[in-house]
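A.B. asks: sequence? don't have it. structure:
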């Protein structure tokens, strides 16, 4: 039985943990050749070993355009094209109004916004006609919240980029969509708990969710895999919430 991503080449930024790694696992299971991108070589090596054959790991920081140039040069040399680009790399750090710093603002803009823009921009020569681009947005793009204003603003900007890119890339039949996770149990989110009991922190967050449970990385990965697949051929420019209804409250 054919797998839905057989023969496709996929690049995933932020691919060493959480949503990115879960999506890489799903892509591999569905037959794709996968390139995962991360900033830390040790985590990258561990993820590549976990994913197995036909997986390439490239150490790169999406906030550094020269790293993206090197990434895509390696992809071009090994595969010659990209059929699926999952622009997933981002950060979320707490920052309350009245105590915002240049460093906090710049980091979010450099990684979540400029990093996203150049991840897609620099991939264009390698993207095959009919390729799928998926961007990780967030429920916070519409809800926001205390201490998350800068993060939420970058995610709202990313969602709006999808609307424009979808139109600009239409002549090449490249689909561009966003996926918006709600509260998702990832290592990145765990860090916002301040180093305390992770299970207790996640339980507190789950109590705020409509169904009393947090999103899993695997649930987001399933949505991304659908958007990457031929089954989503008629879907373009959307934002697909994977949030257990969190964004509707």
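C.D. replies: Yes, it's here. If you're wondering where the values come from, they're calculated on a predicted model, not measured in any experiment.

A.B. asks: drop to CA atoms for contacts and neighbour counts, all remaining ones
C.D. replies: Noted.

A.B. asks: Residue 106: how many residues sit nearby?
C.D. replies: Residues near residue 106, counting by other C-alpha atoms under 10 Å, number 14.

A.B. asks: Equivalent analysis for residue 34, please.
C.D. replies: 28.

A.B. asks: Three-state assignment for it, please.
C.D. replies: Under DSSP: H, G, I helix; E, B strand; the rest coil, residue 34 falls in the strand class.

A.B. asks: Now do the strands in the protein.
C.D. replies: Counting by DSSP state E, residue ranges of the strands within the chain are 9-13, 33-38, 55-59, 82-87, 127-136, 175-181, 239-242.

A.B. asks: Report the contact partners of the residue nearest in space to the middle of the chain.
C.D. replies: With distances taken as C-alpha atoms, centre = their mean, the residue of the chain nearest its centroid is residue 88 (1.7 Å). For residue 88, the contacting residues are 12, 13, 14, 15, 19, 20, 135, 136, by C-alpha atoms under 8 Å, 6 or more residues apart in numbering.

A.B. asks: In these, which residue is surrounded by the most others?
C.D. replies: Counting neighbours by other C-alpha under 10 Å, residue 15 leads the contacts of residue 88 with 30 neighbours.

A.B. asks: alright, now check it against this:
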């Protein structure tokens, strides 16, 4: 039997990278998956690629009204959610001396407030035994030059998730944090300013040299961890941080 057979999942930021790979894997495991994205063309292309067991809903997690519309669309079609994967987020490399108020507001409105209100508004639809997965980052546990703002948002997300795990235990809803390290995604390439094949390979090699497993991760490896956290295989796991970083921050 497939691990997520009959489940209904919402994955924010599901058009590319980790979100899209997780949607693919959830569908393979039997779930119906809603994905969100801000840009309609990319959203429609992703939903078409995922097939009939998916639906794309345009939305921006930084806008509470938009989040309401996303949840309303799920309510209208399925009336419940078994899993919410809070994946939408991002950040830029900015040195301390260059951080502006706008940078601060942008990072925290998407990565923290966006996560908070997505979970809050999804709760009425969550089933007993449901799973909330917050996609954090290994950057929350280790200081990295020019990534202080991004790392702070992900540290805040981890703290929120641990508190929510306690609050929602009586409803038998599990909350866990999935924290990837360096993963081969468009976002990683953009952060490294790698915009052609040669530059992207150089970025992979450079980042991989810092990882004990001598490579950066693949999106499907993070998706496999998400399946574990969404499935009954993790029925006694809550408030945990599952780090998928090839050992870079562990050894």
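C.D. replies: That came through fine. The structure presented is a predicted model; accordingly, all values stated were derived computationally and were not measured.

A.B. asks: just to revisit the earlier point, so which of the strands of the first structure comes closest to residue 26 of the first structure?
C.D. replies: Of all those, strand 33-38 sits nearest to residue 26 of the first structure, with 10.2 Å by C-alpha to C-alpha.

A.B. asks: So what touches that closest one?
C.D. replies: 7-16, 24, 27-28, 44, 48, 54-61, 75.

A.B. asks: Counting neighbours, which of those end up buried?
C.D. replies: For these, a burial check counting by 16 or more other C-alpha atoms under 10 Å picks out 8-16, 24, 27-28, 44, 48, 55-61, 75.

A.B. asks: Report how many residues lie close to the closest residue to residue 56 of the first structure other than its chain neighbours.
C.D. replies: Leaving aside its sequence neighbours, residue 56 of the first structure sits nearest to residue 35 (C-alpha to C-alpha, 6 or more residues apart in numbering; 4.6 Å). A count of nearby residues for residue 35 of the first structure, using other C-alpha under 10 Å, gives 24.

A.B. asks: so stretch 120-138 of the second structure corresponds to what in the first structure?
C.D. replies: Under TM-score structural alignment, stretch 120-138 of the second structure corresponds to residues 121-139 of the first structure.

A.B. asks: Can you list the buried residues in that stretch?
C.D. replies: In stretch 121-139 of the first structure, counting by 16+ other C-alpha under 10 Å, buried: 123, 126-139.

A.B. asks: quick revisit: pick out the most distant pair among the contacts of residue 88 of the first structure.
C.D. replies: It's 15 and 135 that sit farthest apart of those, by C-alpha to C-alpha, at 13.1 Å.

A.B. asks: And the helices in the second structure?
C.D. replies: With helices called from DSSP state H, the second structure shows them at 17-28, 40-50, 64-77, 101-108, 114-122, 148-167, 186-191, 197-208, 219-230.

A.B. asks: So which elements touch the fifth one?
C.D. replies: Right, helix 114-122 of the second structure. With contacts taken as 3 or more C-alpha pairs under 8 Å, 6 or more residues apart in numbering; DSSP states H and E, helix 114-122 of the second structure sits against helix 64-77, strand 81-86.

A.B. asks: Could you identify which of these is most buried?
C.D. replies: Greatest average neighbour count among those goes to strand 81-86 (a mean of 26), per mean count of other C-alpha atoms under 10 Å.

A.B. asks: orientation of it relative to strand 174-180 in degrees?
C.D. replies: On the basis of axes from the mean of the first three to the mean of the last three C-alpha atoms, to 10 degrees, strand 81-86 of the second structure is oriented at 40 degrees to strand 174-180.
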